[in-house]
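A.B. asks: Test case, fold it:
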Amino acid sequence: MRSARAGTLRSTALATSLALVVGLAAITAKAWAAEDAPAAKPAAQDTASKGAAPKTATTKSAAPKAAASKSTTAKPTSTKTDAAKTEAHKPTASKSSAAKPDAAKAAPAKTGAHKEAAPKATESKSTASKPATASKPAAPAATGSLPNKPAPVRAAAPTLVPATRQHAAPIARKPVLPAAVAATSSTSQSDKEALASVVELLRKRRPSDATEAEASISDPVARKLAEWLILRSEDNGASVERYRAFLDANPSWPSQTFLRRRIEASLWDDRRDDSAVWAWFQNESPVSAKGRLALAKVMLGRGDRGNAERLVREAWRNDGMSEDTETTALEMFGSFLTAADHRARMDTMLYGTDNEAAGIREAKRLGSGYLALAKARIAANRKGSNLRAQLEAVPSELSGDTGYLFAKIQLLRREEKFAEAARLMLSAPKDPARLYNVDEWWVERRLLARKMIDVEEFRTAYLIARDAALPARDIYKTEQEFTSGWIALRFLNDPSLAAQHFARIGVGSANPTALARAGYWQGRAAEAAGRGQEARAAYARAAEQSTSYYGQLARAKLGLPQIELNSAPRGRGADRLEIVRAVALLYEIDARELAIPIFGDMGDNGDPEALAGLGELTARHGDARGMLLMGKAALNRGLPFDHYAYPVNGIPSFRQVGPEVEQSVVYAIARQESAFNPAVVSPAQAYGLMQVTPDAGRYVCKRAGIGFDLNRMKTDPVYNAMLGAAELGGLLEDYRGSYILTFAAYNAGRGSVKKWIERYGDPRDPKVDAVDWVELIPFSETRNYVQRIMENLQVYRARFGGGTRLQIDADLRRGASVE
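C.D. replies: Predicted coordinates for the structure are as follows:
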């Protein structure tokens, strides 16, 4: 994702058709944002505006001089990620999406194609170096095989122990319901025409007419699909009873939570009587602020004040609400709320920029001191130049407020006063009840811990990571344990301590990346401690995850020659299933974009038999985007959908106009950049399959001696792929064939890569551990990006080349033989 993990990207096609009506939900990878991401707007890495962290020693090598280009045209200064631009003015998002893989706050500037544009719900849930050898990780053993003895060690650091805490038990997945079987096996032409009419009427915002057209459909599957589309559309006027009838009859259909939220909104907005509300919640728990408030009203009427208060407080402290909903809630339940509840809401709403207006409203209710604090928090979110002045305006009695401490730590880190920031962080509360948003606190700890690595304060870096309150999201739990263990192993030279952290990664998870990361780093820790047999066993566990970066590294450690991919699962009579028939109908009426939420939801929650049928269907229709969305989500559940998660038909044939680039590299990039959506546009104005920016397009055309056509770059997938491949080829030429540097620059820009070479060494240097170099990349989105492209590359070689050998070890060291 040209940078990141990913603000909302919009497809031009969807924007003109469905985005206004059908409200496509975010589907695959969940947003990723991050203050440390090289993103276009709000949250670029802090070092972007102030330069690299102070070097602690002279580096041995400067950035290599780029090869002379064929043109004297200056290289484009803007990056797909805008990482080279100043980080000021980038407000960060606090909304906890589902997937932020490896990043945390703002949206990725280059791409987030995995996430589809969707109308925002009214009541949304808010969550709330190279430097000298001393700072370089301990020298590793040869990557290709296990050593006979452990690598040399540095002087022992002070003894450290992992923090003791109770980890949450693995979350039990909701049982997957079998997909419903269709009553008929075919649909008449007249029914298809009526279904197409329903779609067209919804696009014209005429849901009542669409309902009339639906009534003429006789085929049960086609009619059910029409009803699902109508219920997902905006302002459809559907009653609670209509929603409920659909959900009761179709528990295995997609969008269950989406439609439940619609029901809860209707119960509250339409002031439905207590009996209707009570009937709905007999077998359901609220999933939205309006649902909680509606049920609280009924509970109060039934004399259950305790549960009513609990529901109101839960909604007030945690949920986003419109100003009108807030006002009504205060009128009805204001006496339930204490000053502590109002402080909690203010604090929750001010982690990030999504709900700043709600935070300000709450601050005004609390008084002038809290209003000053809220303004300071907003200045911190937006990286305002007046943050110090805003903090100084906060009354002294609020200087111990956790939100104040959070903003002060951010300020000190951005001012590069890392020691002061670390002291304040280590003294900050760790009780989740006082932090309100443990994930945002973890992100800040991660940023600061990496700064402490840069200035060689390794023990402090470890303590900052280790002592974090347990994050809420699984991705951050994994990241917290990994960061702690990695620092312990590679900087404190304490493999025993590191192993304890690595052992907690991925517990109870089926996610291939988490499982492979856990096994690989447990192997590295055991290897460093001289426990070869234990290391091999750990690497073997990681190696089972052939599609994962760490699994591929583990296979290289074990000397395994190839990665193992699962063949496409076969659906046994899947065409008889309703949801498969429904998607087939969308293809037949040329409305495949409406299947996007189906693919994502089914990938996350669907019956494997139905998924196999959907996979076969997408393959028949050459729908690479649908294959990827469904296959990737299924693969993350541990299902054997490798074949569909890595489609080989997503890029049209094109002519290469620059230095030749391997086909698998182009596919690896496009899969990550656009998820094979040729119409996607990033907030940084990067376009199409390869997320090419206008500046980059002009530059590569000039370099190749061909004409540049901006409109074609935006609309023609063949031309877009040609330009993206040419840009990759130019980067590979300039970086002497280094994939690490090429991929990092494609995401974060040449300027960022130059700084990282100066700070952490050159990964082409045999003395530099390439795996550690990638882990040291300070932008979490770029770090993740390079790993994902590397793993994609290995899989695509296997898909295109049949028995192609695993080359990740050589790919990480590419360019090293050229001096």
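
A.B. asks: From here on, just use CA atoms for contacts and neighbour counts.
C.D. replies: OK.

A.B. asks: so where's the longest helix in the chain?
C.D. replies: helix 780-801 (DSSP state H).

A.B. asks: on contacts alone, who are the packing partners of it?
C.D. replies: Using 3 or more CA pairs under 8 Å, 6 or more residues apart in numbering; DSSP states H and E, the elements in contact with helix 780-801 are helix 549-558, helix 663-673, helix 739-748, helix 770-776, helix 808-812.

A.B. asks: So what's the gap between it and the chain middle?
C.D. replies: Relative to its chain's centre, helix 780-801 lies at 16 Å (CA atoms, centre = their mean, to the nearest Å).

A.B. asks: Name the residues of that helix that are buried.
C.D. replies: Taking 16 or more other CA atoms under 10 Å as the neighbour-count basis, helix 780-801 is seen to contain the buried residues 780-799.

A.B. asks: Okay, strands next: where are they in this structure?
C.D. replies: Along the chain, counting by DSSP state E, strands occupy 10-11, 680-681.

A.B. asks: Now that we have these, can you turn them into JSON lines and tack on distance to Leu515 and mean neighbour count?
C.D. replies: Shown next, in JSON lines, are the strands of the chain (distance: least, CA to CA, whole Å; neighbours: other CA atoms under 10 Å):
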{"stretch": "strand 10-11", "distance to Leu515": "32", "mean neighbour count": "21"}
{"stretch": "strand 680-681", "distance to Leu515": "31", "mean neighbour count": "28"}
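
A.B. asks: Let's compare: structure for the following, please.
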Amino acid sequence: MKHFLLIIMLFLTVPAWAEDLMLSASEKQFLKDASKGNYRIIQSARPDLQMAALWLYADNNVEKLSDKQLEYLLNLDPDTPRRNSFLREQERRFSNFYTDSDVLEFFKDREPQTWEGFEKLYPALKRNGQSKKAKTMLKDWWIKGVFTPDVQKDFYRKYKKDLSQEDHYNRLQYLLAPNAGQYTNARRVADLLDGKGWEAYVEARIALQNPNNNKFNANGALDRLERVNASLLNDPYLARDRFYWHKQQEKEENNLRAVDILAQAKPLTGVLPNPDGYWVQQRIVINRLIAAKEYKAAYKLASINPFKEGEAKADIDFKAGWIALRKLKKPDLAAKHFKDMVEGVSTANSRSRAAYWLGLAYRSAKQSFNAERWFSEAAKYKYNFYGQLAMEEDVCLVELNGAGDDNMTASSEIMNSPLRHIYAYLLQIDHPYNAYSFLRALSYKAKGANDYRYLASFAKEQGSDFHSLMIAKEGYNIHHYEVGKEAFPVLDKNILEGLELKALVHAVIRQESGFDPKATSRVGALGLTQLMPATAAKEAKDLEMTYRKEWLTSRPEYNVTLGEAHLKRLLEINKGKHIMRVLAGYNAGMGRVAEWVDIYGDPGKEGVNPVDWMESLPFNETRDYVRKVLENFMSYNAMFNNKDLNKDKLSCR
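C.D. replies: As a prediction, the model looks like this:
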């Protein structure tokens, strides 16, 4: 133990270390052993190496840590990855001999994360004149807590005197939220609510949420709904499940009925568990109604907006505004929705989108001053698609060689943090996911653009273009910092020289894999250009090249050659067509594109605005993919050709 404490002292007293970050084979093995549960103390000239080993060991063995080791990890850095896991373990070890003052001091700057922690803090607060804070915490835990049925029963037994009927109703909504599936607990909470009909209410909602379950066939779900007390039929949460049931029937009459159900229900003004889950269902029906040209119904549904913040609110504000402007030809109404959106978003992506469309709405309303004001706001975001559309000047040229300082340093909080060296070490033992969590932790300390530029440059120096790009994009999108050349990586010279479609290939790679040559998607797409193996095999055959699946992730030049060949094939298939068709096909397949052309028209053809076509796409992933590849292309095209893409074919203006 003395040896361990000595090492801790070294950890805490060593200043910014020399930049000798390359590990020896034995040091790498030491870290790999720790990650597999074999932790030991070693003598090392790198005090931070022991830190890395202890963290790797704790990541999968937190319950085996000594109290001293656990305390050390918690004191290492407030941004240390997995810190919440370490806090939970410390709470579980609470001694019965802790005094109220010990407990209050422990939770001075944080909320409890475990049942053990809650049971210590709640009575301590009540005994020490903080009953209001205790009551707020109790209600929050009861309403949102994910408990086993036994823990829920125990919680209620202990604290029922401090819980209200409103608390039980709100807990019921969390238990029955989209994808929650807490049906046993929901049935038991229904028994706690006053009045009749809550059991039937819960059973109806369970049936409506499971329309494909043979136990709840169409008639079964509707039969259960008929048993619900009339006073509960307009309950906004029940209405959401009725909406979902109709959506799942996939018939036009059901889509229209779904809209009426939400419109007639009481407004959803209370708790909103899983807002994204509710919004996904609403968005699907809106897209169906647009495809069916039921624009009034689509707007009616898009104008039902219970969302207070986040992606759900921004997305529904946009949908309502876009339908009002493009389909209902009501620019004043559209401007209201786009203004709501622009006031509620902060990222570069969302700000540029909201500002650009608000400018279009004002332009259609013949308010030229306001239109130009918002086009100018959108144009501030020159690396974003809508900012590029709004710009009257050329896209800002991103220099290939950049203006960065190779000897750049960051703020002392970053330079002196042990997290910086641990990041480099984890990359060297092939732990890229864990390593990135340390880089993100360092970004929380960033005080400005220079810190983000340093972190992006540092990641690139350590061999990860992917991490460099991700941190540069974060600096730009979240904080609107100019982050330099790391935001637009370039392939190695030996690959670059063989490319014909330089800008397009780079644009696709930046979006597909983030320049991670080993990237593997959840559906099996591989490497820099994220080719499916079957597609890669076909392209290799046509090029008379040997096909090896493993080469897609081990040989970047091989992957890029096949990826460019596939892009050329799609360009040939769509010769004379708009580039959006090619990009949508690369992401979703040309079969899907053919369906969308039948429904929404052919982008670029007379009467079919390409940007409106893109915004109509029912798959968020494909729509965002097309937009992001195009914005990447604009910047890469400027880099390679010192000129901009002809924006006339893209602009709505």
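
A.B. asks: Superposing both, give me the TM-score.
C.D. replies: Structural agreement between the two chains, given as a TM-score (TM-score structural alignment, normalised by the length of the second structure), stands at 0.82; 616 aligned residues with a CA RMSD of 3.8 Å.

A.B. asks: Return the distance of the aligned residue in the first structure for Ala314 of the second structure relative to Met452 of the first structure.
C.D. replies: In the first structure, Ala314 of the second structure lines up with Thr478, judged by TM-score structural alignment. Here Thr478 of the first structure is placed at a distance of 20 Å from Met452 of the first structure (CA to CA, to the nearest Å).

A.B. asks: again, but for Gly573 of the first structure
C.D. replies: From Gly573 of the first structure over to Met452 of the first structure the distance is 58 Å, taken as CA to CA.

A.B. asks: ok, now Phe281 of the first structure?
C.D. replies: Separation of Phe281 of the first structure from Met452 of the first structure (CA to CA): 50 Å.

A.B. asks: And those two? Which one has more around it.
C.D. replies: The residue with more neighbours, out of Phe281 of the first structure and Met452 and counting by other CA atoms under 10 Å, is Met452; that gives 22 against 15.

A.B. asks: what sits against that one?
C.D. replies: Taking CA atoms under 8 Å, 6 or more residues apart in numbering as the definition of contact, the neighbours of Met452 of the first structure are 418, 458, 460-461.

A.B. asks: Apply 10 Å and report the result again.
C.D. replies: For Met452 of the first structure, the contact set (CA atoms under 10 Å, 6 or more residues apart in numbering) comprises 53, 418-419, 421-422, 446, 458-462, 464.

A.B. asks: before we move on, what about Thr211 of the first structure?
C.D. replies: 198, 201-202, 226-227, 230-231, 236, 238.

A.B. asks: Could you do Ala498 of the first structure as well?
C.D. replies: Shown here is Ala498 of the first structure, whose contacts under the criterion CA under 10 Å, 6+ apart are 161-162, 481-490, 492, 521-522, 524-526.

A.B. asks: Then Thr483 of the first structure?
C.D. replies: If you count contacts by CA under 10 Å, 6+ apart, Thr483 of the first structure has them with 446, 449-450, 461-462, 464-466, 489, 498, 501-502, 775.

A.B. asks: Of the contacts of Ala498 of the first structure, which ones are shared with the second structure?
C.D. replies: Under the criterion both residues aligned by TM-score structural alignment, their matches' CA atoms under 10 Å, the contacts of Ala498 of the first structure that remain in contact after alignment to the second structure are 481-490, 492, 521-522, 524-526.

A.B. asks: and whatever residue of the first structure lines up with Ile143 of the second structure, how many neighbours does it have?
C.D. replies: Ile143 of the second structure maps onto Arg317 of the first structure when the alignment is built from TM-score structural alignment. Other residues within reach of Arg317 of the first structure by the criterion other CA under 10 Å amount to 22.

A.B. asks: Please determine how far Arg317 of the first structure is located from Arg490 of the first structure.
C.D. replies: Remark: distance between Arg317 of the first structure and Arg490 of the first structure (CA to CA) = 41 Å.

A.B. asks: try Pro678 of the first structure
C.D. replies: Taken as CA to CA, the span from Pro678 of the first structure to Arg490 of the first structure is 41 Å.

A.B. asks: Repeat that for Arg759 of the first structure.
C.D. replies: In this structure, Arg759 of the first structure and Arg490 of the first structure are 17 Å apart, going by CA to CA.

A.B. asks: who's more crowded, the two?
C.D. replies: Between Arg759 of the first structure and Arg490, counting by other CA under 10 Å, Arg759 is the more crowded of the two (27 against 22).

A.B. asks: Find the nearest non-adjacent residue to the alignment partner in the second structure of that one, please.
C.D. replies: Aligned counterpart of Arg759 of the first structure in the second structure: Ile599 (TM-score structural alignment). Excluding the flanking residues, the one nearest Ile599 of the second structure by CA to CA, 6 or more residues apart in numbering is Ala291, at 6.2 Å.
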